[in-house]
Every structure is written in C-alpha cells, then in structure tokens.
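1. task: produce atomic coordinates for the following.
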Amino acid sequence: MVTIPYAVMILAVYLLLIPVVHSSEMLPLNRLWILCGVLLAQTIVYGFIRRRTYIKICVGFAQTTKKARISMGEHLRTLSMGFFSKRDAGDLSTVLLRDYTEMENLASGLIPQVSVILVRLIISIIVLSAFDWRMVLAVILTIPMSLPFAIISYKRIGKISDKLLKAQQEAASRILEYVGGIQTLKAFNQAGEHFRILKETFLNQSKHSKRMELAAAPIGMIGRFVLNCGIGIVMLCGVWLLTGGDMSPFYYIVFLLLSLNIYEPIMTVFAFIADYARTNGSAQRIYILNNEKPLLEPKNSLPISDTEIIFKDVSFSYGDKEVLHNISFSIPPKGLTALVGPSGSGKSTIVKLVARFWDVDKGEIIIGDVPVTKIKNDDLLSKISMVFQDVYLFNDTIESNIRMGNSSAAMDEVVEVAKKAACHQFISALPQGYNTLVGEGGSTLSGGEKQRISIARALLKNAPIVLLDEATASLDPENEILIQQAISALVENKTVIVIAHRLQSIRNAQQIIVLDNGGIREKGSHDTLLKKGGMYAHLWEEQSRAGSWRLMDSIVN
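-> This is a model prediction of the structure:
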C-alpha cells in the first residue's frame, strides 16, 4: 500500500515523457487523470487502514504493557524481603515505569515502522533490478559502507545507556529521600547540604544524557553523509550509461526517484538504533528482575490445625552475617509470648521468619504441625496480622487504611477496633473524621497516631496469629495502657508475639524469651526470670531504676 504512490509517480513520469520521445503523440491526459484517481483512492484507503491499525497497535501494546506490569507486581509479591533489602526503591520504580514504557514505545512505534521500511526497501530493489542491475549496484553500494558507523554508535549508546540509567535511578532515590526526609533535614539544618547532593545527581544525569546524544552523532552525521553520497554515485553512474547509450532517460529518472525511496528509510532506521540500544538495556533489566527466584511454594497448601509455632534448630543470615544461631523454642497457641533483648539480638528477624519473609538457612519453622514451606504464602499470611515498628500508611483515607485488615468489615467494626487501638478519639477530632486523607506514608499524622492506626488495622483483620514488632514504641504511657488492654483481649483467642523494650508492658506474658547475639539466653515467665537473676532480671532492674529517676526528675521540676 505504501509503495503505490511511487508506482503512480513512475507511471506519471512515463506518460509525461511520451510527447518528448514521440513528438507526434499527444499528452495522455485521460491516463494522468486516472493516475490521480488511483492516488486519491490510495490516500483514502491508506488513511483508513492506518488509523485502524494505529489504534489497534496502541491499544494492543498498552494492554500488553499493563498485563506485563501487573505480572511483574505479582512476581515481586512472591520475592523474599531479602531481595527488597538489596534493591533501592528508585531502582524498582525505574524498571516498572521507565523500562516498561521504553519497551512499549519500541513495540508500538519502532517495530511497525521498521517493518514497513524494510518492505519498501525490498520492493524498491526488486523493481529497480528489472530495469538495470548495474544501477542497482550503484544504489546499494553505500549502504554497507554506512553500517560500521551504525554498529559503533549502537555499542557506544549501549554502554552510556547503563550509566545514564544508574544516574536516573540515583536521582529518583535522592528525590524520594529529600522529599520524605525534609522535616528531619530542616530540623538539623541540613536541607541545603542535601539539596546540594540532589543537585549534583541532577547534573550527573544531565551529563550522561548529553553523552547519550553525542554517541548518536556518527549515525546522524557520518552515516547520513555516506548515504547521501550514494545519490551522487547513482547520478554519475546513470550519466555514464546514458552517454554510452546503454540506458534510456526514462530508466534514469526512475532510478533517481526510487533511490530516494531507499536512502531515506535507511536513514530513518539508523536514527532508530539509538532508541533500540536504550530499549535493549530496559529489556535486560526487566528480564533480570523477572528471573529473580521467588520463595518456593507448594502446589497444594496443607491446612493449619492450630497456631502453635515451633522453631527447630533455626539458623538465619543476612548475606554473610549470621544473626540467628541454631535456636529452638515453641510458642504456645492462644497466649502472649514476648521477645526481649538488646538491639540486634534477632527479635525482629524471628517475627519476620514466622511470616516467612525469608526462608531459614538451616532448621525448620512449624505452625500447627505444618512446616511453613508447605503452606502457600497467601494462606500463611491470611492467618497472620502484623504491626511493624516502621509503620507505612497509604495515601488514602484513615478508614481505607484501617479497612486493609478486612475490606468487607462494617463501619461499626472499623470504629470498634479504632477504639480498642486508642485512635478513635483523635480521628473523630479531625475535620473529616475517618474520611481524612493521611498523605503518602501517613505524612500528616504523628508517629504514635500512625502506629495506633496500624494496630487497628491488625485488630480488624482478626487473624489467629498476631505479630507486634515494637507496637507500643511510639505511644505515650496513657495510650500504651489502652493498647495493652486491647492486646490482653486478643490473648484469649489468638497467638500473640510481641517485641517490646518496656518490660513493664509484658509482665503478664505467658512466656518471655530473652535473646542476645542471635541466641536464646533465657526463657520463662516474668516471675521465673526475675528469680533466676540473669539477663532479664538485670534489664528489669535497669528499667526500674530509670523509671524511678524519671519520676523523681518530674517531681523536682
């Protein structure tokens, strides 16, 4: 369809030359009008087909990209938390947003255009071969001469593309860091210094972007110059053949017209090489991310009979550093077990291993007589409610953030768990109450408010196992008492594991496990551990002394 205008042009030139070659014949106007009609019909049909094809291509590739992004999201959901601890958020967002967009642009724009160009090129060469093979050689002579410049530029662009991507990822991460931590930066008078760092990342990105454009210069300048020389070669060869009487003027004009139809598409393909080089890097990054090994899941998930949790000779490492050393213990069902110990002793790691954020290096974790590796991740997490030390709320209403625990819960249930989590009062005082937007990450709320909302979310889920990682760390004493009451209500029917630095808050725990340097130092109830006079008793004595000091300090002031 796209070659019809060139065929019409050649026929029109032939008809126009008839009176020149044969002076006795008249100009065939009727045939010229017919050619005009053919060209008009081709324009209408091509426009209609092109419109429908363009819409289908755009919609089709957009749908494909959407499905690919969703598939990637599902894949990321199956990866261990160890993967996310090694990858930067800016890196992942670049792959999901920029790289998939690059691939979509390549598929929807570059591939169809190159396909059309190659078809035009092949048809043109075939048509020209029917006239004079010597002129065909003159036409294609400069094409292989221009290819080395395309190859050199492709390799240069590929190398610079990786550096540019790293600069873009660094800029994205710095932006997130600067915006997210602006309050802390201002508090410590570091906003200017960190903005200088942010500015340097932008300058670095700009430098690599300029280098990317310069890498394409051999294609845009030298390659185009070599191809343009081909037009001159065609003209010289044609004049030589005309002089010798080996070619008619009509054939000469045909070669001049169609040679442009060959060189211009090739120049366009060369211009696409830069896009392809960048997109090739995007494809590799998507491929690498897609091939990250997920946590292995069984084909059929075994049912959990109860909520007893057993750690059997478990060892676990972050990279080369082992943080849990061959530990064994059991957590009885429907009770409160507290994990205490100094920072870095392995408390948070144990909680996350229960939820199978990672797989253990050695040993086994069993829940209800079933190893966690025999339970599908979705089935396992449906049995667990979690409250992390670092709370994240989504940029949505307070109600929606609480409803993450149970999207089908009635509003009365949402309010009830909010009351238990000691956050109903401050929510009600907000202008829009439960419909108040909390901002990205809950930026409009204080640390204690965010943590109480996350506790309400966990309460609403009503899972049989509750994991509380420093759940009361950001609460004042008054609200902490209310939270402890809510946790006490859970103990009757649920298995609760809580990490707490304030030993006063876990005095009534059914079991207290004292960790130190990745191992279990002591285990028992509060009274039992005090009688032992070991590490727990020492921590209790220190906190009691510190509490008395704070009380005396407040009386003096």
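2. okay, CA-based contacts and neighbour counts for the rest of this
-> Fine.
3. that's a helix at S328, yeah?
-> No: counting by DSSP: H, G, I helix; E, B strand; the rest coil, S328 falls outside a helix, being strand.
4. count the neighbours of it for me.
-> A count of nearby residues for S328, using other C-alpha atoms under 10 Å, gives 16.
5. tell me who's in contact with it.
-> 310-314 (C-alpha atoms under 8 Å, 6 or more residues apart in numbering).
6. that one and H526, how far apart?
-> 20 Å (C-alpha to C-alpha, to the nearest Å).
7. go on, G220?
-> Counting by C-alpha to C-alpha, the gap from G220 to H526 is 77 Å.
8. so between those two, which is more surrounded?
-> Under the neighbour definition other C-alpha under 10 Å, G220 and H526 were set side by side, and H526 has more, 21 against 18.
9. ok, for that one, nearest residue in space, not its chain neighbours?
-> R507 (5.6 Å; C-alpha to C-alpha, 6 or more residues apart in numbering).
10. how about the helices of the stretch 301-450 of the chain, start to end?
-> Secondary structure of the stretch 301-450 of the chain, counting by DSSP state H, counting those that start in this stretch: helices at 347-354, 377-382, 398-403, 411-420, 424-428, 447-461.
11. so which of these is the most surrounded?
-> Per residue and on average, the most neighbours among the helices of the stretch 301-450 of the chain fall to helix 447-461, with a mean of 24 (mean count of other C-alpha atoms under 10 Å).
12. by contact count, what packs against that helix?
-> strand 384-387, helix 398-403, helix 411-420 (3 or more C-alpha pairs under 8 Å, 6 or more residues apart in numbering; DSSP states H and E).
13. quick check: next helix or strand after the helix of greatest length in the chain?
-> The longest helix of the chain (DSSP state H) is helix 29-77. The helix or strand immediately downstream of helix 29-77 is helix 81-86, counting by DSSP states H and E.
14. before we move on, the earlier item: switch the helices of the stretch 301-450 of the chain over to JSON lines; also include distance to R87.
-> As requested, those are exported to JSON lines (distance: least, C-alpha to C-alpha, whole Å):
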{"stretch": "helix 347-354", "distance to R87": "18"}
{"stretch": "helix 377-382", "distance to R87": "22"}
{"stretch": "helix 398-403", "distance to R87": "26"}
{"stretch": "helix 411-420", "distance to R87": "35"}
{"stretch": "helix 424-428", "distance to R87": "36"}
{"stretch": "helix 447-461", "distance to R87": "25"}
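15. want to put them side by side, so please do this one too:
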Amino acid sequence: MNKKTSKKTKQGLSRLLEIAGTKRWWLIGSVVLAIGSTVAQFVPYVTIMNILNELAAHAAHPEDISRELVKHWGIICLIAFGCYGMLMFISLMFSHIAAFNILYELRVALTWKMAKLPLGFFTKRTTGDLKKIIGEDVERVELFVAHHIPDLTSAIVFPLLIIGWLFTIDWRLSLIMLAVMLIAIVFQFSTTWSKKATEDTKSYMTIMGKLNASIIEYVRGMQVVKIFNHSSIALENLKKQIFGFRDFSNAITTNYAVTYLGFYNMLSATLLFIIPAAIYFLLKAPSYSNYISTVLIFLILGGGIFFPMHKLLWMTNMLRQNTIGVDLIDKILQKEEITDPDEPQTPRDASIEFANVSFAYDKIQVLNNVSFTVPPGTVTALVGVSGAGKSTIAMLTARFWDIEDGEIRIGGSNIKQIRTEDLMNIVSFVFQDNMLFFDTIEENIRMGNKTATKDNVIAAAKAAQCHDFIMQLEKGYDTLVGEGGTYLSGGEAQRVALARAILKDAPIILLDEATAYADPENEGKILDSFSQLIKGKTVMVIAHRLSTIRNAEQILVIDKGTVAELGKHDELIALGGLYKNMWDIYSRSREWKLNR
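-> Presented below is the predicted three-dimensional model:
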C-alpha cells in the first residue's frame, strides 16, 4: 500500500476544509461573516438593556426619560438588524459557493477514483451502497457546508457572547444560567459525541446502505418477480431490511430518550432556576429600580437561550453524520488503485498462464496453488460446482484483483506489467449479469468498438443471434434500453452483451455461462456462430451446461479452489473422477421428462 493510501486523514470541520481545496477560503470567509452576523444579532440585546436601564431609572417620573437616548439605541438596534441580514446573506453565499465546488470536486474525484479501482471492487459493493455514498453522503456534505456551517458558527458564538456579557451584568445569575447550560451540554455530549453515539450513527449509515440496496434490487427484479409469482419471497428481504430499520430506530429512541429529554428539559426549565434567584437578589438589591432591568434581561435571555442551544444539538448531530459520511467517501478515495508499471510489457501472444496462484478475499481463501496454461487460439472450459472458484479465475485473468502469491501471465508477461488500458484491449468478457446503459441498442453494442460502422454493429449482432429480435422492435437499433436491460429479456440482454464482445474483437475472450439465458434453439445458434468467430482467439469459458464444451481443447475441473482434473472430455470421462460424475448427473438431467 502506498503512502497516499495509508495516510491518516483529518476529520470533522478540518477535513471539510481539506476537501474544499482551493475554495477553502470561501468556507473560512463564510465562517468569519457568520461570526460578524452573530455579533450583529447580539447587539440588539445590548440596546434593549440600555433602554431598560433608562426606563427603570425614571420609572417614577416618566417625563424625565431621555427620548434622544432611547432613539439613539433604537437606531443602533435597527442598524444591527440590517448588518445581521446582510452579513448572513453574504456568509450563506460564500458557503454555497464552497459547497457546490466541494460537491463537484468530490463527485469528480469519486468518479475518477472508481475508474482506477480494480474491477473486483464493484463485484463486492452493491449498487445501492455506492449510490448512497456518491448521492446521499456527498449531497449531505453539500447541504451541511451550504446551510449548516453558518448556522453552526452562530449556534456556538451566540451563547458564548450572551454568557460573557451577562457575567459583566450579574455574575451570580450568570453562574446559575451557565450551570444549567453545562448540565444540558453533558446530556448533549452523551447523545451526540460519545463513542456509543458515534457507533450508533455508523450502524445507521450501514443499515441505510443495505435498505437502499434492497429497494433497488426489489424494483429492478419486479418483472421477474411478477412473472414467476414470487412476490412474497422477493419481498421478504426488503421487509427484513425495513423492519430492521424500524427496530433500530425504536432501539435508538429508547436508548437516548433519557439523555435527549434531559437536555431538552434542562434548557426549557432555565427560568425555573433563574426566577427564584432573581427575585431573591431583587429583594436584596440596594436599588429596586436599578436592578429590575437586570432581572428583565436575564428573564428574556434565560428563556431565549434554549433556541441557539437546541440548534447547536441539531447542528452537532448533523456534523457527526456528515463526518461519518465523509469517512465512507474517504474509504473509497483511499482505496489502493490498480497501478500501471513504469516499464510496461507487451504480450507476445494471447496465451494465458496461471503459475502457483493463490488468492484470498476478506481473509477467505478462494484459490489454492492453481497452475495451468491456455495455449493461444484454444478454448479452455472451467467446470465445477458453484463456489469452487471458476468465476474468480476468469476475473483474475482480467485483473479484477491483484494476487499476492503466484503469477498470472498473458503472452509471457505478468499482467501486473501490462498497462491497464492495454489489458482491457486484449480481453473481452461476457458474464451472466450484463450491464446495458440507458442508450440505443446500437450504441450499447458499439461500446465494444467506438470506431465501428453501422454495418460492423449489425454483423456483430447477427453473429450473436440478436439481429432478428432487434429488427422486430419499433425503432430497431435506435431502441432505447434501460440499465440492466429494462425493455429486454435476460436472454436478449445477454446476446446484446455478446455482440458487444464480438465487435470488440479482442484476442482473449472470457465467457461466464454466456448462454445462460438463451433458449435451446438460440443457444445452438449462438454457439454455432460464435465458433466461427473465435478462430485464432484464446477463449476461457465457464460452463454449467457440459454439452456446450465437449469439444474444448482442454477442460479444467475446479474443486474447492484447486484444479482437481485437467484434460479433454474423453480423457476426463475415462479417468472416472469428478468430471465423469458431473457428466453422468448432467446426462440424467437431460433425459428427465415429465410423466403423467
């Protein structure tokens, strides 16, 4: 892992400043202006205090009240209100500029980063999880910076100004108010910044990611669910996630009920502590008229301190969620990239060689000391039970992950010594789950070769046996398809993906049950057409239908992450091992028929 990957990152507001990059000064300017607006917001209380002093001093003789003095402080109050509005507006403008730049830069950084990550990263992350990070978590950063940074600044500065000023008026009542605030802050800390609260927030983000993934999976699979009348089964996982979120929310509500209500009630009851003390000090004061204004200002601010403190609780809670969201973003940004070699090599041919390859994912051993060679221009089939490691071998060939033990070579060159772009040009793959973009069928096929002509696209489609059904569509090759093939069946989508791979014309082709969704008739057509197109190419095919790979130059029987058997069909049958057992089971399944 490189230094950049292992570097300890900042957190909280300091991390936001770091993310802001060249626009951090907009964010700092927003904070400074927010402080200025808070001071302007505080000034009217000073003017009210001075007016109250003047009124109290001449309560017995109202005619002696200085109208000029009252007018003077009134004008200052109006000016302060104007400054508050202007400074807060500019502060919000600055914060929005910083926020939109952060939003843009974060999404660009994530997009570029994901383009450089190993393909295996995407096989282990759900669409809903990544959508939440790129969409919701990044959006939460923008929302926090744009709106909450000025509010958080105000929520911190305003109570400090109030308490500091009140201490200059009456330290005894100020101590009472401060004690109430500190007790409330203790409750707030246990609700917001304690270790348990942080862990609960992380759990919340994880549950939301799973819920997003379940919703996307349920909506995408609705057509299949309806066709096979499995609505209740498909709904179970979604219900499980929804009820899990409900139970988590109920548990959180129960766990924090006492601390949150303690915070809320302490601030709400500030006057219950101030009023008795104020009455006592008023009765003991040398001058009733001089002290009454002090009592009034404490009553005004004692009740009003609740709102900025409550805002502070909400803001700090948002900051914690934002910090955890940024941490999830950082985990992607700090992922180790697939690096290109300083001195790249060019494969001499399209041969594939695994030399003592072992591979583990998340500490689970997947492959153990796998060795085999695929000569150029030959077809090698991988067979075995589900979970044996067949797909992992195909993915490692395309460098979905980097291995620690052994070597994978293409044309005699270690794939780590081949540039990623060159490797992707050498290899084409068609897996069971195929991604079709919201674009025309023609453009989905042309992704295999951007320079291909319309005739080339049609030729590839014919080879993949999808030209006929495309021409039956209202707009033919100009028909729009959605993500995952919204308007196409599974078999049709797979044939479009196969046409894309055929058009790419790469020397190495990896097929993971490429005919899985095809009916028997089209399966034969695809295989017949494909056999003409793969001449001279190196093909590695993962097959469950053993009849499709009888003529392969070599068959690898994968069992528990190892190559248990290797040879041609007849050789493996004669061996009488795992492959023969699989063939016998497969043959019996083909002979099965429904009897009345």
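16. not counting its neighbours along the chain, what's nearest the residue mapped onto G439 of structure 1 from structure 2?
-> Mapped onto structure 2 by TM-score structural alignment, G439 of structure 1 lines up with G482. Nearest residue to G482 of structure 2, sequence neighbours excluded (C-alpha to C-alpha, 6+ apart): F438, at 4.3 Å.
17. also F437 of structure 2?
-> Per C-alpha to C-alpha, 6+ apart, closest to F437 of structure 2 is E483, 4.9 Å.
18. name the nearest residue to I134 of structure 2, ignoring sequence neighbours.
-> Nearest residue to I134 of structure 2, sequence neighbours excluded (C-alpha to C-alpha, 6+ apart): R107, at 6.6 Å.
19. and if you look at L103 of structure 2?
-> E142 is the one closest to L103 of structure 2 (C-alpha to C-alpha, 6+ apart), at 5.7 Å.
20. who's in contact with the match of G439 of structure 1?
-> Applying C-alpha under 8 Å, 6+ apart, we find G482 of structure 2 in contact with 436-439.
21. distance-wise, check it relative to M435 of structure 2.
-> The gap separating G482 of structure 2 from M435 of structure 2 is 9 Å, by C-alpha to C-alpha.
22. need the counterpart of L106 of structure 2 in structure 1.
-> Under TM-score structural alignment, L106 of structure 2 pairs with A68 in structure 1.
23. neighbours around its match, how many?
-> A68 of structure 1: 14 neighbours (other C-alpha under 10 Å).
24. map G405 of structure 1 onto structure 2.
-> With TM-score structural alignment as the criterion, G405 of structure 1 pairs with G448.
25. whoops, D99 of structure 1 was the one
-> Under TM-score structural alignment, D99 of structure 1 pairs with D137 in structure 2.
26. for the closest residue to its match other than its chain neighbours, what are its contacts?
-> Among residues not flanking D137 of structure 2 along the chain, G325 sits closest, at 5.2 Å (C-alpha to C-alpha, 6+ apart). Neighbour list for G325 of structure 2: 133, 137-138, 140-141, 205 [criterion: C-alpha under 8 Å, 6+ apart].
27. in helices, which of these fall?
-> 138, 140-141, 205.
28. which two from these end up farthest apart in space?
-> V141 and M205 (14.2 Å; C-alpha to C-alpha).
29. who's more crowded, the two?
-> V141 (24 against 20).
30. the more buried one and D327 touch, don't they?
-> No: V141 of structure 2 lies out of contact with D327 (C-alpha atoms under 8 Å); the separation is 11.2 Å.
31. picking that back up, gap between the residue nearest to I134 of structure 2 and L117 of structure 2?
-> R107 of structure 2 is 15 Å from L117 of structure 2, where distance means C-alpha to C-alpha.
32. equivalent analysis for G302 of structure 2, please.
-> Separation of G302 of structure 2 from L117 of structure 2 (C-alpha to C-alpha): 55 Å.
33. mind checking which of those two has more residues around it?
-> A side-by-side neighbour count of G302 of structure 2 and L117, using other C-alpha under 10 Å, places G302 first with 23 against 19.
34. the helix or strand where that one lies vs structure 1, average distance?
-> Element membership of G302 of structure 2 [criterion: DSSP H and E] is helix 288-304. Taking mean C-alpha distance after the TM-score superposition for structure 1, the mean distance separating helix 288-304 of structure 2 from the aligned residues in structure 1 is 5.1 Å.
35. please apply the same query to stretch 421-430 of structure 2.
-> Stretch 421-430 of structure 2 sits 2.4 Å off on average (mean C-alpha distance after the TM-score superposition for structure 1).
36. what's the span of that stretch, first residue to last?
-> End to end - C-alpha to C-alpha - stretch 421-430 of structure 2 spans 18 Å.
37. show me where structure 2 has its strands.
-> Taking DSSP state E to define them, one finds strands in structure 2 at 352-361, 364-374, 379-383, 405-410, 413-414, 427-430, 439-440, 480-481, 508-512, 538-542, 554-559, 562-567.
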